[in-house]
Each structure stands twice: as C-alpha cells, then as structure tokens.
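Enquirer: Sharing a model prediction with you, sequence too.
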Amino acid sequence: MKKVLSLICLVMASVFLLACAKKESSQSKDTTKAKEDRVITVATYTKPSSTFLELVEDNVKEKGYTLKIETVSDYIQANIALENKEHDANLLQHEFFMDIFNKENKGHLVSITPIYHSLAGFYGKGLKSIDDLKDGSRVAIPSDPSNMTRALLLLQEKNLIKLKKT
C-alpha cells in the first residue's frame, strides 16, 4: 500500500510541476532570461512535501527544467510570494485554505491538483494515543479558519469536544 501511495504522490507531483513549467520563447535573445525560464521554483513547507519534490527532480530535469525547492515556514507569506510571482508554484496547502487566502487577500491563486497533506493530526509530547489525553488538558489548534475548522471537527470526532450547530 505504501508503494502505491508513493507512486500516486510521485505522479501527482510530476504532473503538478510540469504543469507549472514555463515554455521557453524561441524568440528570446537574452540567454540568461531563457535559462531562468527553465527553472521552476516551488515553495513547500517541510517533509513529506519536500521529499515528494525531491523524488521528481530527475523527471523534471529530463524535461529540460531545473527544480528549485524553497522551504518556507509561513503559508500566507508563501502565497503572497506566489501571487507576486516570486515562486512558480507552492506545494503546501489544501484548496479550502487557498480559497480563503484568495478572498482575504484579493488573490488569484488556483489549484492544479489536490495534494497529499499529512501534517493534520494529533501530536503530543509523551502521548502514544489520543486516548492518553487527560481531562482538562490543553490542546493547540491552527488559527486560520480552514485549518481551525478541520482541527475542531477532528477533536469532536474523537469525542473530546462538542460543537454547537449554528
């Protein structure tokens, strides 16, 4: 199953990157500019997203492009950089997050393909299971609307909180 998931992710990342590739103009007189056009700059958060990009680096090179991977720590700043054409693409968010970014920032970002995003989950120092969480324990959740909603729904799914219907 892991091999199948890895293969699917590899194919998705390849399609994603090649869709971002810019066609080099045959009329380009500036060779420096032409070389820059052969570089695809992708912002990503951390592993495993950066690992997926590293896995397709050779495929991208075979197509005549260079993949430049930039690790970022802030999704909003990465989206602003993408909006300002400082990156060609990013691999770090789900579509709902991107849609909210677009609304709040008058952005024009579009999704090329859904991504695998493994960072959502329960993590705790010294806890082996969500069942080890004690009553009155504090939990941290994301502050952005899309991920906050997802975190709250996960907590409710595990019967740790009860959300009111509005």
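Expert: Cool, got the structure.
Enquirer: going forward, measure contacts and count neighbours with C-alpha atoms only.
Expert: Fine.
Enquirer: Quick check, central residue of this protein?
Expert: Centroid-nearest residue in the chain: residue 92, 1.2 Å away (criterion: Cα atoms, centre = their mean).
Enquirer: Below is structure B, check it against A:
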Amino acid sequence: MKRLLLSLAMILTLAVPSFAAEDIVIGVTPFPHKDIMLVAKPLLAKDGYNLVIKEFTDYVQPNMALANGQLFANFFQHAPYLDNMNKEKNLGLVSIGKVHIEPLGVYSKKIKKLSDLKKGNAVSVPNDPTNEARALRLLEANGIIKIKPGALVTVADITENPLGLKFHELDAAQLPRTLDDVTAAVINTNFAAEAGLIPARDALVLEGSESPYANILVVREADKDSPKAKALLKATQSPEVKAYIEKELVGKGIMPSF
C-alpha cells in the first residue's frame, strides 16, 4: 500500500506542469546599457521574468530588430534619436521611461583645451542625425563654430567656421579610433568609456546636466502598457539600479535620470 501511494505521489508530481520564467528579450549597446540591465536582471527574475540581453554595436539595428519583433524592448538611445527613426522609417516605437544621461564630450590626444584648436584642424563627429546635431551644438556652445537654427543640423549647416576646421562624419562607434588621426573628436560617453576614456577626467568639455538627451527604454506601441513593459520599467527604475549608477557610473560622467 505504501509503495502504491508513493508511486501515485510521484506520478502526480510529474504531472504538475512547471512554469518557466517568461523571457523579456532586450537589445542594448555594451556600455553602460548592458551593465545596467545586468543589475535589473535578478530583479525581474523575482517577478517571474527572464531577461535575455542581446548586444548591438550600432544605432540602427536595435530599432529595426525591435520593430520586426526580434526583441521585446531596447535600451540604447535618447528620445530625439527615436523620434527621428520613427519619422524616417515609420517604426511605431515608443519610450516607456528614462533611465540615465550620457553627456557627449570632446576628446583629444593632441590638445589640452578647445582653445588650442588651430586653423585647418580635423574634428570627427557622429554621423547619425541627432548625435551629429548634438555634437555640433556642443561645439557652438563653446564658441568654436556657429550653425543655422534647427533640430537636425549637419556640417552643411555651419554658418561660421573661423578656424576652417575639417569635419569628418563617422559612425559613433568608430570615433574613439579616430583620435590618433584627428585633432579632436566628439564622442558619446558609452563609446568613450569602452575605449578606456573617463569623461570626467579626459573630456575637454562635456554637455551640461541640462541636456535633454536621457537614454530611454523603448518598446513597440502595442506593448507599452503590457505587464512585461511595466515589470521592465519597474526593475530598471529601481532603487538598486539608481544606487548602481550613482556608485559605479557617475564618476564616468553618467547620471541617473529617474
């Protein structure tokens, strides 16, 4: 009888379905986005979600992969960049919340301050529309050039260039590698950090805290109110993530924005 009861108990145990954690697949660029998501991952596990992190090294594919359903969310961009991508490609992607700010900075291996720039020097800037405009506005704010009014300005919109600087528009990820070849480069904080640069120490100038370019969590519009989106935002805007940014990233120029 005991053997029969034991056998029945084992059968019932095997018959009970096991519920695996539901995946949330998110696309990120390596630093600091992957690092922040690794802090959020165990928090999501407590809510029954398995965060699957996929790395990208450019600023186009994470949005295309999200729009095509290969990702549930992405985390690598600011709102002006997303707005421009939506306008250009009709992607239907939306922000569900801000996470942090990465100030753009000007870096150089050849000069110690912007006033050391000479006539004809080469300067490299990001070639994606929003970050190029952002880079040029940073140079304008520091008296190097003047630009036409407008949101998405390019080097073609420079109205005054007293030093006759030569601008090279390149993919953002390549900019740190140009420092041996140009006098200065305007580099996104994540790519600067990957190259071993510390913004607070190495940048000639940085964007101020008033910058509107906070990095955001992005999903498809149909998913913005879903339980998965709410869980992802809750974990990413958690006290644990904020404490991590303040302890580990502020010294690198990265600040929480929630």
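Expert: Alright, I've got the coordinates. All values reported here derive from a predicted model rather than from experimental measurement.
Enquirer: so what number do they get for TM-score?
Expert: TM-score for the superposed chains, counting by TM-score structural alignment, normalised by the length of the first structure: 0.71, backed by 134 aligned residues with a Cα RMSD of 2.3 Å.
Enquirer: Give the aligned equivalent of the residue nearest to the centre of the first structure in the second structure.
Expert: The criterion is TM-score structural alignment: under it, residue 92 of the first structure has residue 76 as its aligned partner in the second structure.
Enquirer: shouldn't residue 147 of the first structure be in contact with residue 97?
Expert: Yes. Between residue 147 of the first structure and residue 97 there is a contact at 7.3 Å, judged by Cα atoms under 8 Å.
Enquirer: which neighbours do the two share?
Expert: Common contacts of residue 147 of the first structure and residue 97 (Cα atoms under 8 Å, 6 or more residues apart in numbering): none found.
Enquirer: can you give me the strands for the stretch 51-200 of the second structure?
Expert: 73-78, 93-101, 105-107, 122-126, 146-147, 158-160, 166-170, 184-187 (DSSP state E, counting those that start in this stretch).
Enquirer: most packed of the ones you listed?
Expert: Highest mean neighbour count among the strands of the stretch 51-200 of the second structure (mean count of other Cα atoms under 10 Å): strand 184-187, with a mean of 28.
Enquirer: what packs against that strand?
Expert: strand 105-107, strand 122-126 (3 or more Cα pairs under 8 Å, 6 or more residues apart in numbering; DSSP states H and E).
Enquirer: how about a cut-off of 10 Å?
Expert: Packed against strand 184-187 of the second structure by the contact rule (3 or more Cα pairs under 10 Å, 6 or more residues apart in numbering; DSSP states H and E) you find strand 105-107, strand 122-126, helix 129-141, strand 166-170, strand 205-206.
Enquirer: Out of those, the one nearest residue 189 of the second structure is which?
Expert: strand 105-107 (7.0 Å; Cα to Cα).
Enquirer: tell me, the closest one lands on which residues of the first structure?
Expert: With TM-score structural alignment as the criterion, strand 105-107 of the second structure aligns to 121-123.
Enquirer: what comes into contact with the matching stretch?
Expert: 128-130, 139-141, 150-151, 154-155 (Cα atoms under 10 Å, 6 or more residues apart in numbering).
Enquirer: so where do the helices sit in the second structure?
Expert: 2-15, 35-46, 61-67, 79-89, 129-141, 189-194, 199-202, 227-236, 239-244 (DSSP state H).
Enquirer: Please tabulate those helices in JSON lines, including the columns mean neighbour count and distance to residue 28 of the second structure.
Expert: JSON lines is the format used below for those (neighbours: other Cα atoms under 10 Å; distance: least, Cα to Cα, whole Å):
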{"stretch": "helix 2-15", "mean neighbour count": "10", "distance to residue 28 of the second structure": "38"}
{"stretch": "helix 35-46", "mean neighbour count": "18", "distance to residue 28 of the second structure": "9"}
{"stretch": "helix 61-67", "mean neighbour count": "20", "distance to residue 28 of the second structure": "7"}
{"stretch": "helix 79-89", "mean neighbour count": "16", "distance to residue 28 of the second structure": "14"}
{"stretch": "helix 129-141", "mean neighbour count": "21", "distance to residue 28 of the second structure": "17"}
{"stretch": "helix 189-194", "mean neighbour count": "21", "distance to residue 28 of the second structure": "11"}
{"stretch": "helix 199-202", "mean neighbour count": "18", "distance to residue 28 of the second structure": "21"}
{"stretch": "helix 227-236", "mean neighbour count": "19", "distance to residue 28 of the second structure": "13"}
{"stretch": "helix 239-244", "mean neighbour count": "16", "distance to residue 28 of the second structure": "16"}
